[in-house]
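J.: This is the structure alone, sequence omitted:
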């Protein structure tokens, strides 16, 4: 989403109106994007320079997208979000179907930067394009739900998660977040049902096991909680969920009734498949 945030620091100055940028063919832009996106993973600073030069030599919105990927790799989420947003606007002007994916990347970058309101707007823009279908539409609803939770809008988050389950019923993260939200809303029957669905789909995921333990403890099943947390530690030792499970077991042994909730994961904006270039 599966995995996810204002001025561009490396944006070149705009050329004079009487000196238009040269243009590259769709094939040239697609090939250059692949090279630049790979560079963004291995050498992000070089990718920033490459994307900026590419823009000046007639690059399409794909050049801004590569810039966003490079900033995301450096965890510079605000300029990454700006680059993705500008790329999305350019793609919309070009009537290119890549706009929806670019809005999703912008939303995840804003969420990683802690800008939940801007993230929600970006995810809404992605959904508003009408280009997302099936799993991708479900994941967009799930992303927007995460932004709504951060904003304290639990009712809106519930609606979006239910939509995500409609479009992406096989996604264990959707069931996990649904269970977590239900627990926070004190709907334990729904939380138990949904965490059960998450466990079916991801039996070795520590985050799922951790949440299963929290729900079990809140439901009064201490032994089940212990078993779930031990399972999380065994499944993915050293992971954030495993560490949270260790803390929860320590607190339970110390007589603390409810463990501290694990810190939610904020996925970075991932490299997408090229589209429409």
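T.: Nice, I can see it. All of these numbers come straight from a predicted model, not from anything done at the bench.

J.: alpha carbons only for contacts and neighbour counts from here, please
T.: Will do.

J.: where's whatever helix or strand residue 27 lives in relative to the chain centroid, distance-wise?
T.: Assessed by DSSP states H and E, residue 27 sits inside helix 26-42. Helix 26-42 sits 22 Å away from the centroid of its parent chain (CA atoms, centre = their mean, to the nearest Å).

J.: Check stretch 222-236 too.
T.: On CA atoms, centre = their mean, the centre of stretch 222-236 falls 26 Å from that of its chain.

J.: what's that stretch in contact with?
T.: For stretch 222-236, the external contacting residues (CA atoms under 8 Å, 6 or more residues apart in numbering) are 204-210, 212-217, 241-243, 245-246, 248-249.

J.: Any of those buried? List them.
T.: 205-210, 212-217, 241-243, 245-246, 248-249 (16 or more other CA atoms under 10 Å).

J.: Just those residues: which are in helices?
T.: 206-210, 212-217, 241-243, 245-246, 248-249 (DSSP state H).

J.: if I pick residue 55, what's in contact with it?
T.: Taking CA under 8 Å, 6+ apart, one finds 63-64 in contact with residue 55.

J.: for comparison:
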């Protein structure tokens, strides 16, 4: 069923060849004004108020993705506007992700972004970002990067600095996976400029700088990350690795011990314990 629907959608809306954590219901849709109710006798599943269709479909996709595909397909037969078209595609894409059908999900999310009204750039951005994340999950970073660039362009149009930073981080992930670390470093620099309080941007910047053997730069960036989120075990772990590489074994030991103290039982704590054993040797 989804294959024939995808073929139909591709005829209706051309994919933009210049177009990854998948969010739930976008903020700008939560308080959407109620729409008129229609009697839809032909589709029993579509019995809730129209303004609840997306929420219901996304909830269904999380636990019953096959049912969500049927729900979204039925919804597309009775949509009232472009926003509902985008929302039904949004749910289709998420259901496909849950079924590990990432390439189909990527195409559907691209279509959803194109279908969404031009006046909702933040929603268009999130949908393009979902397409990028589906491509990353499918092991196709070269396909993902231009999708994140498209998402960034829409986020920029929305003037949402936090959203812009998030898509710069996503672009950086795709660029690193594509073997383009210098471009990734530039994307992370832009993310920090958009949202200076984004601890993840500083952490990933430090990690990339360390991998590029820019230890002084990495040290400055991990210090800023730790200032913003001192209890994040991933930050503590990276701080210890940077200190160890710099030959500051005592600082490394303290960082690793702090990770074990802050997040016992976590993957980061297990890795910190392994690093402590290496230091002891």
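T.: Perfect, thanks for sending it. All figures in this text were calculated on a predicted structure; none of them were measured in a lab.

J.: Superposed, how do the two chains score by TM?
T.: TM-score of the superposed chains, computed with TM-score structural alignment, normalised by the length of structure 1, equals 0.77; 239 aligned residues with a CA RMSD of 2.6 Å.

J.: so how far does the next helix or strand after the helix holding residue 27 of structure 1 sit from its counterpart in structure 2?
T.: Counting by DSSP H and E, the element after helix 26-42 of structure 1 in chain order, helix or strand, is helix 44-56. When structure 2 is overlaid, helix 44-56 of structure 1 sits 2.0 Å from its aligned residues on average, using mean CA distance after the TM-score superposition for structure 1.

J.: matching residues in structure 2 for helix 44-56 of structure 1?
T.: The counterpart of helix 44-56 of structure 1 in structure 2, using TM-score structural alignment, spans residues 65-77.

J.: do the same with stretch 173-189 of structure 1
T.: Taking TM-score structural alignment, stretch 173-189 of structure 1 hits residues 200-216 over in structure 2.

J.: contacting residues around the matching stretch?
T.: 165, 169, 181, 185, 188-189, 191-192, 217-222, 224-225, 235, 238, 242, 245-246.

J.: Show the buried residues in these.
T.: Of these, these count as buried by 16+ other CA under 10 Å: 165, 169, 181, 185, 188-189, 191-192, 218-219, 221-222, 224-225, 235, 238, 242.

J.: what does residue 69 of structure 1 align to in structure 2?
T.: Match for residue 69 of structure 1 (TM-score structural alignment): residue 94.

J.: List the contacts of its match.
T.: Residue 94 of structure 2 neighbours (CA under 8 Å, 6+ apart): 58, 61, 105.

J.: again with residue 104 of structure 2
T.: 6, 93, 96.

J.: quick check, nearest of the residues you listed to residue 73 of structure 2?
T.: Using CA to CA, residue 6 comes nearest to residue 73 of structure 2 of the contacts of residue 104 of structure 2, at 10.6 Å.

J.: number of nearby residues for that closest one?
T.: 17 (other CA atoms under 10 Å).

J.: Just give the closest residue to it, not the sequence neighbours.
T.: residue 108 (7.3 Å; CA to CA, 6 or more residues apart in numbering).

J.: Residue 149 of structure 1 too?
T.: residue 157 (6.0 Å).

J.: Distance-wise, check the one you found relative to residue 231 of structure 1.
T.: Plainly put, residue 157 of structure 1 is 29 Å away from residue 231 of structure 1 if you go by CA to CA, to the nearest Å.
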